[in-house]
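**Student:** would you be able to build a 3D model of this:
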Amino acid sequence: MITDRAFADDGSLAYPALDPTLRGRPGVREPCLGGVLGDVILVNGGPWPVHEVDAARYRLRVLNGSNARHYVLEAVGADGRRLDLVQIGADQGLLAAPVTHHRLPVAPAERYDVVVDFSHAEVGSLVRVVNRLGTGRTRDVMAFRVVRKARDDSRVPRTLSTDLPAWRRSDAVRVRDCAFRAGRMRGGHGWLIGGLPFDPARSDVTVDLGDVEVWRLIADVHHPVHLHLVGFRVLSRNGRPPLAHDAGLKDTVSPRPGEAVEIITRFDGCRGRYLFHCHNAEHEDMGMMANLEVV
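**Tutor:** Take a look at the predicted model:
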């Protein structure tokens, strides 16, 4: 898990909350309204770790656990050449076929399974994982030190899964527009869905169990949108095909500023009330959540 945190001089977490107790007034100080970014990158709880590996293929599970920071990950060898990031899985399981990336965008709450082949790296060398959106120390994420040669008979199959749902637009009973935008909330700044801040007692969307729907997620700035209960497929971005990293069954997708992303899903499983929200922690804490009722 990749996260970023800011720490005070005494080593405690420095969080710019309006209420230091985190129990009264919601929100953060004005410079952080778009989301809190730290200055220390953590991987599995450790700052900028170095992990020893054999000169072989490794399967890595990547989770962006940061409050608001987006990553564009790149693996760079000691000779400056990029290593392929071969994506084999998304948020909710294997892809139909592998997708090779040189740079992999990861929004808050998104997960990816990737295979990295260290066999061409020189023993003793470092492979650095960097964030092309970072600056200064936040450009570095972690490193792998290649410590020994090793026999590796592994391979990445051309077909990974044949079980992905094949929902079609024609299956959808409706298309919904869901706008994720800034607004006013209790006299201050807020983040709203459909013009409304979160109300735990209100059902914002009601669907019938088993229905297939297409949702258009419309964003003013980056909003990693996360649905509870179901996984979905990404159909389009601004009317164009999905991006390479949109493949597979997902539960989080990040429309870029001014973008409309279409997703399709079937609301099966269990009846009840579930959340959908922006996974930028400050956005959701300041109103950008809504209730989905499955009846």
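**Student:** C-alpha from now on. contacts and neighbour counts both.
**Tutor:** Noted.
**Student:** pretty sure residue 253 contacts residue 226?
**Tutor:** Yes - look at residue 253 against residue 226 with Cα atoms under 8 Å: they come within range, at 6.8 Å.
**Student:** between these two, which is the more surrounded one?
**Tutor:** In this view residue 253 and residue 226 are compared by other Cα atoms under 10 Å, and residue 253 has more residues nearby, 28 against 23.
**Student:** quick check: that one vs residue 217, distance?
**Tutor:** 9 Å (Cα to Cα, to the nearest Å).
**Student:** which residues do these two both contact?
**Tutor:** Taking Cα atoms under 8 Å, 6 or more residues apart in numbering as the contact criterion, the residues that touch both residue 253 and residue 217 are residue 225.
**Student:** report how many residues lie close to residue 188.
**Tutor:** 9.
**Student:** tell me how far it lies from residue 289.
**Tutor:** Noted for residue 188: a distance of 17 Å to residue 289, by Cα to Cα.
**Student:** here's the other one to compare against:
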Amino acid sequence: MGESMCMFNSSEFKDVQPIYLSQEESGVINIACSKKFEDVYAYFRALFNKQEISERALKLTEEAAKLNPANYTVWYYRRKILKELNKDLKKEVEFCSRMTDETPKNYQIWHHRRLLIEILNDPTGELEFTQSMLQEDYKNYHAWQHRQWLISHFKLWDNELVYSEEMIKKDARNNSAWNYRYFVINSTTGFDAQVTEREIQLTLENIKKLPHNESAWNYLNGIVEDRGPSSFENVVNFCEYLLSKKQTPPQLLAFLYTAYLDKFQKTGEENFKNNAIKMCEMLLDMDPMRRHFWQQYKSNVKA
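**Tutor:** Next comes the predicted model:
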């Protein structure tokens, strides 16, 4: 209590009439918060309502952001003040970095950072920052999203394919790393025949090590989708080999189902239809939680 009142008892804020929430505004369930929180946001509301642009308003937004970094209005107001006062936005980026260290998965901080970098039009140090955040948590999707925006907006594609492979090696089950790799390729070379074959080999190597790795299977499905899985005989052969070795992750059976159904629809040969039905029957036994889903797949084949 003393800390907040010391701040607002100073001459700097003596002309401000704070706006505290009424009992009705607090709602049926009153959220417990500190006296400092109540004071800071009461003064914040007062200055925000006036849209005051001043050093004290800027200082107040910093206090408010530290108390609740998820408050979008605080960041919006802070950006407006920074712009009007012509503040050094690089220092604000540094402030964002300190805040992100405390709350690395806070959407509002990452969004604020992105808008700052966009205004500065200078990505210097940003790839390194996202890399440091991803070293702490390989699956921080906010960091991945920011990096994806950076390389797209500033055309920083050069080393990103290598980076994605490094991150996949560190954690092959990282959906974000696989998704990032797909984004990089799709935005640069595209999936021509040569690239597709290279990516298939990379993915199959990962599946061989971790047959139940859903991330790798999702990536494989994505890169063969346009031509259809049955068009990639080497992949079908690989899957059939795993099946012969009693390796039966649901993703494998689902892939073979799609490949056999695709082949049946193209050729009309009954053996492919029967194989597709067999995959569904195996999935019904193996994955009873989704039995209605696989039963529908089986019905689709018979139809």
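**Student:** what's the TM between chain one and chain two?
**Tutor:** Put the two chains on top of each other and the TM-score (TM-score structural alignment, normalised by the length of the first structure) is 0.21; 109 aligned residues with a Cα RMSD of 6.7 Å.
**Student:** these two touch, right, residue 60 of the first structure and residue 117?
**Tutor:** No - at 10.8 Å, residue 60 of the first structure does not count as touching residue 117 under the criterion of Cα under 8 Å.
**Student:** tell me which of these two has more neighbours.
**Tutor:** Ranked by neighbour count (other Cα under 10 Å), residue 60 of the first structure and residue 117 place residue 117 first, with 19 against 15.
**Student:** ok, the more buried one to residue 5 of the first structure distance?
**Tutor:** Where residue 5 of the first structure is concerned, residue 117 of the first structure sits at a distance of 30 Å (Cα to Cα).
**Student:** do residue 190 of the first structure as well
**Tutor:** Distance from residue 190 of the first structure to residue 5 of the first structure, by Cα to Cα: 23 Å.
**Student:** residue 272 of the first structure too?
**Tutor:** 35 Å.
**Student:** okay, residue 190 and residue 5 of the first structure: which has more neighbours?
**Tutor:** Legend: neighbour count by other Cα under 10 Å for residue 190 of the first structure and residue 5, higher for residue 190 (23 against 17).
**Student:** pretty sure that one sits in a strand.
**Tutor:** Yes - per DSSP: H, G, I helix; E, B strand; the rest coil, residue 190 of the first structure lies within a strand segment.
**Student:** show me what the lengthiest strand in the first structure is packed against.
**Tutor:** Across the first structure, the longest stretch assigned as strand under DSSP state E is strand 174-185. The contact analysis (3 or more Cα pairs under 8 Å, 6 or more residues apart in numbering; DSSP states H and E) places strand 174-185 of the first structure against strand 188-193, strand 212-219.
**Student:** show me what counts as buried in it.
**Tutor:** Using 16 or more other Cα atoms under 10 Å as the test for burial, strand 174-185 of the first structure gives 178, 179, 180, 181, 182, 183, 185.
**Student:** I'd like these as JSON lines, with distance to residue 129 of the first structure appended.
**Tutor:** Shown next, in JSON lines, are the buried residues of strand 174-185 of the first structure (distance: Cα to Cα, whole Å):
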{"residue": "178", "distance to residue 129 of the first structure": "35"}
{"residue": "179", "distance to residue 129 of the first structure": "34"}
{"residue": "180", "distance to residue 129 of the first structure": "32"}
{"residue": "181", "distance to residue 129 of the first structure": "33"}
{"residue": "182", "distance to residue 129 of the first structure": "33"}
{"residue": "183", "distance to residue 129 of the first structure": "37"}
{"residue": "185", "distance to residue 129 of the first structure": "39"}
